[in-house]
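Q: Fold the following, please.
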Amino acid sequence: GAALAAGGRGAKLSSQLLAFARRQPLSPAVFNPRRIYEGLGELLQRALGETIQIDVQLPQDPWCIHVDRNQLENAVLNLAINARDAMKGEGVIRITGENISLSPEEGCRNGIASGEYVRLSVSDTGAGMPPAVLLRVFEPFFTTKPDGHGTGLGLSMVFGFVKQSGGHVQISSEPGQGTVVQMYFPHSLEPESQEAPPCEALQEGGRESILVVEDNEGVRGAAVELLQQSGYTVLTAEDGDDAMLMLRTGLRPDLIFTDVVMPGRIKSTDLAQWAKAQQPPVAVLFTSGHTRDILSSDHLLGNDIHLLGKPYRPEDLAQQVRSVLTARVSHGD
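A: A predicted model of the protein is given here:
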């Protein structure tokens, strides 16, 4: 238990630092800000306490934005918790949304490209910050809170997430006048994404066959054991070359679970191309300690693939495998 807890803390810290460096794995989709708040309102009130009043002001018809919903919710929650602490647990936190069009002059003045944006703001009436503190608020590990009451990563994560999403973030504050944090997200003209229906059997195992392709023996063995415990038939390959040889000699698994970066001539994307060319196509789930953005920029992965980040928990693996296999069946593959 202690080892799992330590591993979890390490993974969380890595995720927070990746967020600041704009290298965290994102799964963006097109959302209406109103729909995002509908799922966040109750969580905010529970997290902030009964002595905090939340005043939400969103336009009747807000523009859609292309963001990772979970990360945006985390950003709003981080900002709201900071606002609560600044007001010592009592007061009003305002969350506002606006459709705005920035002219080239306005964009230049705000340090952001001109165009149409949704501006989401979180404001408080707390103690505010002096200029010297304001200059450092986005630095990782910088915090004015006492020991044990903050990591100094909350605002840096917000900064990195917004920038990685193609947006812009501004903060204004004066001692005794409170603080306002504004996040600008580009207006998306794409149709709003539909929520995937929940799968009741998502956590359950199955009888399908899975080819595990992983060059690290320890990681490979752990994945095999976890999948076998869920009832799957599991075959293994040490790298892409070994896996392709098995596939070309007649192996037809239901799913290929493959590391992204491996030694050898055959790359994981070659395995995915083979899988896509089959009739019916073979499902593929990638796993990697690298992030989706880095892999995409290296042309290893597209935005439509399934990626399980390392390190992963047993339940994460079971859920992702089941989800990918279920999607394959529902799409008629």
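Q: CA only for contacts and neighbour counts going forward, please
A: Fine.
Q: from the chain's centre, how far out does the strand ranked longest in the chain sit?
A: Counting by DSSP state E, the longest strand found in the chain is strand 91-102. For strand 91-102, the separation from the chain centroid amounts to 23 Å (computed by Cα atoms, centre = their mean, to the nearest Å).
Q: packing partners for it?
A: Secondary-structure packing of strand 91-102 (3 or more Cα pairs under 8 Å, 6 or more residues apart in numbering; DSSP states H and E): strand 52-57, helix 69-86, strand 115-124.
Q: tell me the angle the first one makes with strand 91-102.
A: Interaxial angle, strand 52-57 versus strand 91-102 (axes from the mean of the first three to the mean of the last three Cα atoms, to 10 degrees): 20 degrees.
Q: Strand 52-57 vs strand 115-124, what angle?
A: Going by the same axes, to 10 degrees, strand 52-57 makes 160 degrees with strand 115-124.
Q: Give the buried residues for strand 52-57.
A: Ile52, Ile54 (16 or more other Cα atoms under 10 Å).
Q: Mind listing residues that contact whichever helix or strand comes after that strand?
A: Once strand 52-57 ends, the next helix or strand along the chain (criterion: DSSP states H and E) is strand 65-67. For strand 65-67, the external contacting residues (Cα atoms under 8 Å, 6 or more residues apart in numbering) are 27-33, 118, 165, 185-188.
Q: To compare against the first, here's the next sequence to fold:
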Amino acid sequence: MFGRWFDVRALRIGDPADHRVAIFFSDINDRKGMEEALRRLNDTLEQQVQKRTQERDRLWSNTQDIQVIVDGKGVFQAVNPAFTAILGWTSEDAVGKPLFEFLIPDDEGLTDRALQHARVQSLPVIENRYRHKDGGFRWISWVAAPDGDLIYASGRHITAEKEQAEALLTTEEALRQSQKMEAVGQLTGGLAHDFNNLLAGISGSLELMQKRIDQGRFTDVDRYMTVAQGAAKRAAALTHRLLAFSRRQTLDPKPTNVNRLITGMEELVRRTVGPQIHMEVVGAAGIWPALIDPGQLENALLNLCINARDAMPEGGRITIETANKWLDDTGARQHDMAPGQYLSVCVTDTGTGMSPSLIAKVFEPFFTTKPLGQGTGLGLSMVYGFAKQSGGQVRIYSEVGEGSTICLYLPRHYGETDEDDLAQKIDEASRAEQGETVLIVDDEPSVRMLVTEVLEDLGYTAIEAGDSAAGLKVLQSDVRIDLLVTDVGLPGGMNGRQMADAGRERRPGLKVLFITGYAENSVITNGHLDPSMQVLTKPFAMDALALRIKDLIRTP
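A: Sure thing, here's the model as predicted:
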């Protein structure tokens, strides 16, 4: 029985004089064992708690991340040493003060919303800027979670990452600018080369005309005049291609039956590509109309067919095919377009094809694979600009040795085409009616002079103004004005569109013809003109100006 724990009790029994005592032994060895085990457990728990506390304290003190405790109002209850190391503020500086005193003002709204969120649930990562004691700031990325009335937050210092990201953006922007300048240099060089050739033809022809007139040799004048006019037209075509590339070309969109348009220009294309090329047109039945500038689509198709011909020096086949396309979300993403209904016009050749690296460059201005002097490099860039400005897209499908297919995707027009308008032949401009007056506003005297000559030849009364202020003064007077003809870019405080809008406040029915070198955004919105407004692109033929003026004035 020894070696065990007993609980011993003694009780007196009987007569006290007998001196008798009853002794009771209770075995409590198991209880004592349990008590010892409990004591050892308590000692272990205390050690564990002490160890965990020490670990937490070491983590709190040694972590490189900021650890803070704030109440529901955002007042600091505790901050760890990393707070001081990163921000410069000591615990005495921060504890008891609202965190908003340490924030960059621009980030207070974001941080307040985050604090409201963290009162009730864990906070997703947010980033804000804390003032450093030295006067600068540091970017901190926070996570937080509530515990009772307190919020425990951990912040990672990310200033270096932010600076690296900003440096990367700066480098990327510098690279884009470098690439842009390289493209501008290429564009300028090609443009200068082509225009110098054209100007040489114009100026040389004019000099020879002057000499022949002085010599009385009038028979050669027409020939030199033809050369000069041809060079001027080629210069105009070059600027139109440049504007199409930059997507700033004036478009006159109309509901167009593309099958009929292709049929109308088929003979021209056949003659252009020559007898070595077999051409086939496959027009889909029930083709949707497209809202496009038909003249620009003709130019685009002609350019595509010329490129296809040049890719087949030994002859081959060109196929022009139309189809209705309905692009869902997946197809639209693949084509970099908005979902919807489109009309596709594809030109396929059996020529040399293109490599992926070549496809990536063909839409760049003045990029060409043709020998020097045989191409401007603006054909496909013009096609691309026309498609994008029309709200569509252009895509190339090609493999080396397997030919190429270039597809224009043009937005569907929901409505019918005006067949009569497509077939309409404009008659010669008749003379003006009595008293009809046109106001011409342009800062270039030579343009005003030419337009005035055309108007007076047609019997109109012409009023000239050299800037927007002078033009607006006339529009706000009581003088009869049947039509405003104005440039877009004007001196005088307003552009042509602003002057026209101001004039329409006094003359609501005023009709406007913009004559401009390019379509500014203030005049053209998504390729569409306001009612009773038209645009004529410089340079233009005088007959075209006369017809456009008469058409506008006669339009109800």
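Q: Export the helices and strands packed on strand 91-102 of the first structure to JSON lines and append columns for distance to Gly221 of the first structure.
A: Output for these, formatted as JSON lines (distance: least, Cα to Cα, whole Å):
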{"stretch": "strand 52-57", "distance to Gly221 of the first structure": "49"}
{"stretch": "helix 69-86", "distance to Gly221 of the first structure": "31"}
{"stretch": "strand 115-124", "distance to Gly221 of the first structure": "46"}
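Q: who wins for proximity to Ala5 of the first structure among the ones you listed?
A: Distance to Ala5 of the first structure, taken as Cα to Cα, is lowest for helix 69-86 among those, at 21.1 Å.
Q: Which elements pack onto the closest one?
A: Partner elements for helix 69-86 of the first structure (3+ Cα pairs under 8 Å, 6+ apart): helix 33-48, strand 91-102, strand 115-124, helix 154-164.
Q: that older thread, and the helix or strand following the longest strand of the first structure, what does it pack against?
A: Scanning forward in sequence from strand 91-102 of the first structure by DSSP H and E, the next helix or strand is helix 104-110. Helix 104-110 of the first structure sits against no helix or strand, with contacts defined as 3+ Cα pairs under 8 Å, 6+ apart.
Q: Report the aligned residue range of the second structure for helix 104-110 of the first structure.
A: Under TM-score structural alignment, helix 104-110 of the first structure corresponds to residues 329-335 of the second structure.
Q: Please apply the same query to stretch 139-152 of the first structure.
A: Going by TM-score structural alignment, stretch 139-152 of the first structure sits over residues 364-377 in the second structure.
Q: got a list of what the most centrally placed residue in the second structure touches?
A: Centrality entry for the second structure: nearest residue to the mean C-alpha point is Lys388, 11.5 Å, by Cα atoms, centre = their mean. Counting by Cα under 8 Å, 6+ apart, Lys388 of the second structure touches Arg247, Val394.
Q: what's the counterpart of it in the first structure?
A: Using TM-score structural alignment, Lys388 of the second structure lines up with Lys163 in the first structure.
Q: if I look at its match, how far off is Leu301 of the first structure?
A: Lys163 of the first structure sits 21 Å away from Leu301 of the first structure, going by Cα to Cα, to the nearest Å.
Q: same thing with Glu192 of the first structure?
A: From Glu192 of the first structure to Leu301 of the first structure the distance is 24 Å (Cα to Cα).
Q: Compare those two (neighbour count), which wins?
A: Leu301 (20 against 15; other Cα atoms under 10 Å).
Q: quick one: that one is in a strand?
A: No. Counting by DSSP: H, G, I helix; E, B strand; the rest coil, Leu301 of the first structure falls outside a strand, being coil.
Q: thinking it is in contact with His290, fair?
A: No. At 11.4 Å, Leu301 of the first structure does not count as touching His290 under the criterion of Cα atoms under 8 Å.
Q: May I see the contacts of strand 65-67 of the first structure arranged in TSV, with distance to Gly7 of the first structure as well?
A: Listed next are the contacts of strand 65-67 of the first structure as TSV, based on distance: Cα to Cα, whole Å:
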residue	distance to Gly7 of the first structure
Ser27	23
Pro28	26
Ala29	29
Val30	33
Phe31	33
Asn32	35
Pro33	34
Val118	37
Ser165	28
Phe185	33
Pro186	36
His187	38
Ser188	37
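Q: got the contact list for Leu206 of the second structure?
A: Residues near Leu206 of the second structure by Cα under 8 Å, 6+ apart: Tyr224, Met225, Ala228.
Q: how about the nearest residue to the last one, chain neighbours excluded?
A: Spatial nearest neighbour of Ala228 of the second structure, excluding adjacent residues (Cα to Cα, 6 or more residues apart in numbering): Ile202 at 4.4 Å.
Q: repeat for the first one
A: Nearest non-adjacent residue to Tyr224 of the second structure, counting by Cα to Cα, 6+ apart: Ser205, 5.0 Å away.
Q: burial of the one you found, as a residue count?
A: 21.
Q: Can you check what angle separates the longest strand of the first structure from helix 33-48?
A: Using the same axes, to 10 degrees: strand 91-102 of the first structure against helix 33-48 is 160 degrees.
Q: Show me what counts as buried in strand 91-102 of the first structure.
A: Gly91, Val92, Ile93, Arg94, Ile95, Thr96, Gly97, Glu98, Asn99, Ser101, Leu102.
Q: The second one maps to what in the second structure?
A: Which is Val92 of the first structure. Using TM-score structural alignment, Val92 of the first structure pairs with Arg317 in the second structure.
Q: Relative to Arg309 of the second structure, how far out is that match?
A: 9 Å.
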